[in-house]
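when you get a sec, could you give me coordinates for this:
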Amino acid sequence: MKIPFNQFSFSIIDPNTDISGFECDNPDLNDFLYTDAIHYQEERLAVTRLIHLQNNVVGYFTLVSDSIEVAAIHSDDGNFEYPYRRYPALKIARLATDSHYQKQGIGRAMLLKTMQIAIVLSGYIGVRILTVDSKHDSVEFYEKFGFKRATRKNHETISLYRDFHRTLCDIQDKREESDITKY
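Modelled structure (predicted):
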């Protein structure tokens, strides 16, 4: 059963946060949370957010700044008048759900929170694209939420992106259309 978004709370990890009960199916993601997340944050290399359900840490995601080559995205994304070689982006560097909470909407909630963060950031700095270097077994998850494959090749991961600005424009257009039909 999917858990409603409003049931979750989010916090930025800190040295006093109890993460001892968290365990996902990927040992590398567990290791990052337990040994690297705090250090990366202290060094201003990444920020890790935890997602809580009641008092349990049920997932986490880590964000970093990024960029993506204009040539790596589809021609219907981006801005054709953009004169530079790379778009500013926000990268989902890690995303993991506790193995006891799989298939309950936690990954979706973390992506929604990431989108909210990207929207806020884009009011302060240039950010148009969300990126992720996905493990092969997670590609379908991201594609379900509108991510597309970038043209960049990598054997260990699949580079994906989402033009969230395009999504915001589409939402705005649909709102305007529904407003027009009211009259």
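
from now on I want contacts and neighbour counts done on CA atoms only, so please keep to that.
Noted.

and residue 177, how far from residue 87?
Distance of residue 177 to residue 87, computed by CA to CA, to the nearest Å: 29 Å.

for residue 109, same thing?
Residue 109 is 25 Å from residue 87, by CA to CA.

and if you look at residue 32?
Counting by CA to CA - residue 32 and residue 87 are separated by 27 Å.

the two: which is more packed in?
Set side by side, residue 32 and residue 87 show more neighbours around residue 87, with 22 against 15, by other CA atoms under 10 Å.

helix/strand/coil for that one?
Recorded secondary structure, residue 87: strand (DSSP: H, G, I helix; E, B strand; the rest coil).

another one to check against the first:
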Amino acid sequence: MLTGDALDLVRDFDCNASDESDFEKLNHFLKNKALEYNNDSFSRTNIYSRDGICVAYYSLSMNAIKGKKIDVEDEYRTLKSYPALFLTRFAIDKRYQRSGIGKAIINDIIYNAYRNREVAARFLFVDANPRSVSWYLGNPLFTIMYIDLTERMETCIESQIIKELNNRMIKGHGIDYVQKNDEQSNTLKLEWEKILIRHVNEIFNEIADDCCLIKECHAKVKLFIEDNKPKIELNNFNIKDNHKLIREWLGNRDNLLKLDITIPLYLDINKYYKAVFTDSPKRF
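As a prediction, the model looks like this:
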């Protein structure tokens, strides 16, 4: 575990091989916040060192996965939540990336969690950065939480659509619409809803052009009004026929989900332990 005596080891740690701000945040946390979080019990950060320098670190905290979002034995499906470890941060120094150390550390986390007799945690939960998700999905035991992923995508897409709608209103942009002669004046509200829907579909199609996964899943967007506010629902995305496609797409390192969200993943600690370790398990 990271202690004050080990701060010199992390001084030169740098996981930012692609000059991304999210990875720079991981560097900053390790050097400036991790010890404070350890002392205040908000997370536990462990470091791995070689030749006097930190080559990797991870942070864990307790969590619970709520609702019917995961695969679990039938006798436990009535539980309202499931105990989980939350892998809040995980980073490898750029000089040691793709060396196999990441897989070894995941194995170590699972080994310790499974054999812990003080606190039970059945699952490992990860909020994966879109640039890192392909690495996790390279392990077939990591599973996407499709319900959460869909909800996050809906929220992000809704935010983008509303922002663009506001921009169009400011610019006075409109879509031509010819009202039929036989329609009555009391249908004006309905006509404006039709115009709004056309705007929304236009903007959604632009988002889909930039985020190929949406298009490949043939997802559609539905607009509805809730408490006098427009809300967006993503349809035809989280369906069983798309799950394999979504996993394969996110598992391809060349694909990047161009939405400002993280990808929720989980892993069954019991199944992982039994798949990886024998009666005399080897620790990495």
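
and the TM-score between them?
TM-score of the superposed chains, computed with TM-score structural alignment, normalised by the length of the first structure, equals 0.80; 159 aligned residues with a CA RMSD of 1.9 Å.

in the first structure, which spans are helices?
27-31, 37-42, 106-121, 139-144, 164-180 (DSSP state H).

start and end residues in the first structure for the host helix or strand of residue 232 of the second structure, please.
Using DSSP states H and E, residue 232 of the second structure sits in strand 229-235. Across the first structure, nothing matches strand 229-235 of the second structure (TM-score structural alignment).

and the contacts of that strand?
Residues from elsewhere that reach strand 229-235 of the second structure (CA atoms under 8 Å, 6 or more residues apart in numbering): 150, 153-155, 157-158, 219-225.

report the distance from it to the chain centre.
20 Å (CA atoms, centre = their mean, to the nearest Å).

and that strand, what's buried?
231-234 (16 or more other CA atoms under 10 Å).

including distance to residue 240 of the second structure, could those residues go into a markdown table?
Formatted as a markdown table, these follow (distance: CA to CA, whole Å):
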| residue | distance to residue 240 of the second structure |
| --- | --- |
| 231 | 24 |
| 232 | 21 |
| 233 | 18 |
| 234 | 15 |
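
between the residues you listed, which is nearest residue 87 of the second structure?
Checking those against residue 87 of the second structure with CA to CA, the nearest one is residue 234 at 28.1 Å.

what residue of the second structure takes the place of residue 113 of the first structure?
Using TM-score structural alignment, residue 113 of the first structure sits opposite residue 108 in the second structure.

count of residues packed around its match?
15.

same thing with residue 172 of the first structure?
Residue 172 of the first structure has 12 nearby residues by other CA under 10 Å.

where's it relative to residue 65 of the first structure, distance?
To residue 65 of the first structure, residue 172 of the first structure is 26 Å away according to CA to CA.

residue 9 of the first structure too?
23 Å.

cool, and residue 90 of the first structure?
From residue 90 of the first structure over to residue 65 of the first structure (counting by CA to CA), the distance is 5 Å.

tell me the contacts of residue 266 of the second structure?
Going by CA under 8 Å, 6+ apart, the list of residues near residue 266 of the second structure reads 123-126, 142-145.
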